[in-house]
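S.K.: turn this into a model:
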Amino acid sequence: MRPFAIGTFEIDGAAVPVLVSGDDLHDIRAILPGIQRTGDLFADWDANLDALMAFLGAPATSSQSRAALAQAGRLHVLPPVLPVGPILAAGVNYREHILQMAVAHKLGADGASDEQLLADAAAEIDERVATGDPYMWTGIPSAVSGAEDAVHLPDFGADVDWEAELGVVIGRRAHRVDVDEALDFVAGYVIVNDISARSLVPRTDVAKIGTDWFRAKNQPTFFPTGPVLVPARFVPDPMSLRIQLRLNGELMQDSSTANMAFGVPQLISYASSIAVLDPGDLIITGSPAGNGSHHNRFLRGGDVMEVTITGLGTQRTPVRAPSGVPAPWQASRRAAAARTTA
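M.R.: Next up is the predicted model:
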């Protein structure tokens, strides 16, 4: 099989569903009548992929050069799957990351030493994997941005952190799926950077609830996604992919998806035990060690992040400083805003 990817690129101002083969871009609308957006492919995912493979195998196929279009300023990378679906996000799902966060945020008994925090966190994750559930929350489509779009630091929230993650796009409706069958429901895989305003996670005003993932993770541009969707048939083992994040060229995260506590099949099985998963839904699978919380270095205007995952390409996102103009809600609550902005 000749590997290829699926993407959505804005070419000369129009959003185009594209078949990506090396540097060649093919307009899917010209190959498959009735397909106007990449999300339309899910109506018959396997058959549509077979048709795209046959197209690539035919002689004298027309294409455009991605590099040439980009150099001419005629191309902009959009999120690969349009319309963007909901995000189902797994947290605390890499062992070393869990241990680092326990120490960085003093997640444990009051006054515990770093050694005790590590030991307690290790015991907790071992018990959860053996007898418990993954930890998942939801993200909203409006927070998704393209793989080369700038991440905008918010005017509400400080200590903005990076989290390189493997994204899993669902290809057909899934409900109460068995672990052994879970990968059959995957359309493909993408890179996602799960940006988080750490200062907005705790909610001391509603201590019994504790955390607020909505405001910490759903601000605009907080889910850079792509650049492409690589079909699952070209990813033999999603649990053996190298995942890296560089900040201004410095390697900050370097791990393997093999280090997940709950793997891709387990996350799909668990999520589908609670909710019905639809084609185009995106599951992000947690981030490995090396976040800003561990390095005590958070995002600043002018930074550049680069995320790579084996076989899925590279996303490169610059970081923009806050606008300095608070939204009306926060402006009306200056004391609260002052506690949570840089």
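S.K.: okay, CA-based contacts and neighbour counts for the rest of this
M.R.: OK.
S.K.: who touches the longest helix seen in the chain?
M.R.: When the chain is parsed with DSSP state H, its longest helix is helix 114-131. Identification of contacts with helix 114-131 by Cα atoms under 8 Å, 6 or more residues apart in numbering yields 95, 98-100, 102-103, 106-109, 134, 261-262.
S.K.: do the same with stretch 230-244
M.R.: Under Cα under 8 Å, 6+ apart, the answer for stretch 230-244 is 3-6, 164-166, 186-190, 251-258, 263-264, 307-312.
S.K.: buried only: go through those residues for me.
M.R.: Among these, those classed as buried by 16 or more other Cα atoms under 10 Å are 4-6, 164-166, 186-190, 252-257, 263-264, 307-309, 312.
S.K.: widest-spaced pair of the contacts of helix 114-131?
M.R.: Ala109 and Phe262 (25.3 Å; Cα to Cα).
S.K.: sec struct for Ser323, please.
M.R.: Secondary structure state of Ser323, per DSSP: H, G, I helix; E, B strand; the rest coil, is coil.
S.K.: that one: how many residues sit nearby?
M.R.: 10 (other Cα atoms under 10 Å).
S.K.: again, but for Arg172
M.R.: Arg172 has 19 neighbouring residues, counting by other Cα under 10 Å.
S.K.: ok, now the one 5 residues further on?
M.R.: Applying other Cα under 10 Å, we find 22 residues neighbouring Val177.
S.K.: mind telling me what element it is part of?
M.R.: Assigned by DSSP states H and E, Val177 belongs to neither a helix nor a strand.
S.K.: among the contacts of helix 114-131, which are in helices?
M.R.: Counting by DSSP H, the contacts of helix 114-131 place 95, 98-100, 102-103 in helices.
S.K.: following up with a second sequence; could you model it the same way so I can compare the two?
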Amino acid sequence: MAAVPVTSFSETFAIGSFDRSEGAFPGFVAAERVYDIRCLLPAVRSTSDLFADWDASIDAIEAVVRDPAALGALESVSISDVQVLPPVQPVGTIFAAGANYREHILQMSVAHRLGRPDATEEELWAEAAVENDARRASGDPYIWTGIPSAVSGAFDDVQLPDVGDDVDWEVELGVVIGRTAQRIAAEDAYSYVAGYMIVNDITSRTLVPRTDMALIGTDWFRAKNQPTFFPTGPYLVPARFIQDPAALRIRLELNGQVMQDASTDDLLFDIPSLIAYASSVAILRPGDVLITGSPAGNGSHWKRFLQAGDVMEASVTGLGVQRTGVRAASGVLPPWQASRV
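M.R.: Here you go, the predicted model:
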């Protein structure tokens, strides 16, 4: 079992899904110990059951956590003695905001030379800045969807694909929806948020463009939805414990070297705007996760992509730490791609 970075939730707690080789169970983490929620709330068989009455469930857990005698009466296990699964079980749909950190957008515009062919890097940066400030004022967010089968745990390895190169990292703040949301106004959006967690939006850059279909242009399905491409968690931290989600430090290290280090205050469209827009198109369900975009500093900027043996460590203020290794591609093409060679 991989070593789990220690994150202390003492006066507060976090929600997660765990396995002690007896099947998945819903738990809460306090003071580096995992407690089985079923012992406290017998009707809750998985973390998704908490959404039936999220506030009452969190109130009940909080009352125990703040009572040393009550907490001491519950059985617990060290976080290092369980497998940490993606926090929300079963996994919901991922609604992913692309190009949503201003500095990241400008970096990508320069890295991919998105603009006039004869423009200098300084000109590309300046022109992208003007365009994106205009989009923030009067445009829409860019949102696509991720699928549950691509989600993996916070300490699971990322599997490099057999089709697709330039595999990149994108640490993001994940917003977990707590109740059904449709056509929500931005000013009401936070009341639909259950909590927050870390998500790393792994991307095969070479699979994004579709040169065979110029009118379509990009293919996010194949570039971002491969197995293990959404390391998620380790925990879901209730929204009541995150004072200001627009002032969190978001950070990713690759083999100990800092690659991304920013604040969530650089979001082009903030969390309420993203929820309002996404819910204007789709019905958001409890347990769905809205990932809010990634800050500057991914592999496209550094011109360095994931390789077998790499280790990523991602963190967001108050949400814990995820550590994921990288495994080599299997070397065997899937039948479809093999038939095209």
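S.K.: on that earlier part again, what range in the second structure does the longest helix of the first structure sit on?
M.R.: Alignment of helix 114-131 of the first structure against the second structure: residues 121-138, by TM-score structural alignment.
S.K.: ok, stretch 156-163 of the first structure next?
M.R.: So stretch 156-163 of the first structure is aligned with residues 163-170, judged by TM-score structural alignment.
S.K.: and the helices in the stretch 201-342 of the first structure?
M.R.: With helices called from DSSP state H, counting those that start in this stretch, the stretch 201-342 of the first structure shows them at 213-217, 264-274, 292-295, 328-331, 334-339.
S.K.: tell me how far Asp55 of the second structure lies from Ile61 of the second structure.
M.R.: 10 Å (Cα to Cα, to the nearest Å).
S.K.: more neighbours: which of the two?
M.R.: Ile61 (19 against 14).
S.K.: so the aligned partner of that one in the first structure is in which element?
M.R.: If you follow Ile61 of the second structure across to the first structure using TM-score structural alignment, you land on Leu52. Following DSSP H and E, the helix or strand that holds Leu52 of the first structure is helix 45-57.
S.K.: Provide the aligned range in the second structure for the helix or strand following that helix.
M.R.: Using DSSP H and E, the next helix or strand after helix 45-57 of the first structure towards the C-terminus is strand 64-65. Matched against the second structure by TM-score structural alignment, strand 64-65 of the first structure falls on residues 76-77.
S.K.: give the contact list for the equivalent of Pro326 of the first structure over in the second structure.
M.R.: The equivalent of Pro326 of the first structure in the second structure is Leu333 (alignment by TM-score structural alignment). By Cα under 8 Å, 6+ apart, the contact set of Leu333 of the second structure is 162-163.
S.K.: then His76 of the first structure?
M.R.: 9-11, 70.
S.K.: repeat for Val316 of the second structure
M.R.: Each residue near Val316 of the second structure by Cα under 8 Å, 6+ apart is listed here: 173, 198, 248-251.
S.K.: hmm, try it at 6 Å
M.R.: If a contact means Cα atoms under 6 Å, 6 or more residues apart in numbering, then Val316 of the second structure has 249-250 as its contacts.
S.K.: state the distance from Thr225 of the first structure to Arg316 of the first structure.
M.R.: Distance from Thr225 of the first structure to Arg316 of the first structure, counting by Cα to Cα: 10 Å.
S.K.: mind listing the shared neighbours of these two?
M.R.: Listed as contacting both Thr225 of the first structure and Arg316 by Cα under 6 Å, 6+ apart is no residue at all.
S.K.: which position in the second structure aligns with Val177 of the first structure?
M.R.: Checking TM-score structural alignment: Val177 of the first structure goes with Ile184.
S.K.: repeat that for Ala258 of the first structure.
M.R.: Aligned by TM-score structural alignment, Ala258 of the first structure pairs with Asp265 of the second structure.
S.K.: residues touching its match, list them.
M.R.: 246-247.
S.K.: distance of it relative to Phe95 of the second structure?
M.R.: In this structure, Asp265 of the second structure and Phe95 of the second structure are 20 Å apart, going by Cα to Cα.
S.K.: and if you look at Asn255 of the second structure?
M.R.: For Asn255 of the second structure, the distance to Phe95 of the second structure - Cα to Cα - is 29 Å.
S.K.: comparing those two, which residue is more hemmed in?
M.R.: Phe95 (23 against 13).
S.K.: map the more buried one across to the first structure for me.
M.R.: By TM-score structural alignment, Phe95 of the second structure lines up with Leu88.
S.K.: state the helix or strand in which that match lies.
M.R.: strand 87-91.
S.K.: now swap in Val169 of the first structure and tell me
M.R.: Applying DSSP H and E, one finds Val169 of the first structure within strand 164-170.
S.K.: against which helices or strands is that strand packed?
M.R.: strand 186-193, strand 282-284 (3 or more Cα pairs under 6 Å, 6 or more residues apart in numbering; DSSP states H and E).
S.K.: let's go with 8 Å and repeat that
M.R.: strand 186-193, strand 242-247, strand 282-284 (3 or more Cα pairs under 8 Å, 6 or more residues apart in numbering; DSSP states H and E).
S.K.: please identify the buried residues of stretch 324-338 of the first structure?
M.R.: 326, 337.
S.K.: one step back: closest one to Asn296 of the first structure among the helices and strands packed on strand 164-170 of the first structure?
M.R.: Using Cα to Cα, these put strand 242-247 closest to Asn296 of the first structure, at 13.1 Å.
S.K.: the equivalent of Gln219 of the first structure over in the second structure: neighbour count?
M.R.: Matched to the second structure by TM-score structural alignment, Gln219 of the first structure sits across from Gln226. Under the neighbour criterion other Cα under 10 Å, Gln226 of the second structure is assigned a count of 22.
S.K.: quick check, central residue of the first structure?
M.R.: Taking Cα atoms, centre = their mean, the centroid of the first structure lies closest to Val192, which sits 2.3 Å from it.
S.K.: pull the contacting residues for that residue.
M.R.: With contact set as Cα under 8 Å, 6+ apart, Val192 of the first structure has these partners: 164-167, 223-226, 284.
S.K.: relative to His112 of the second structure, how far out is whatever residue of the second structure lines up with it?
M.R.: Under the alignment (TM-score structural alignment), Val192 of the first structure maps onto Val199 of the second structure. Between Val199 of the second structure and His112 of the second structure the distance is 24 Å, computed by Cα to Cα.
S.K.: cheers, nothing more for now.
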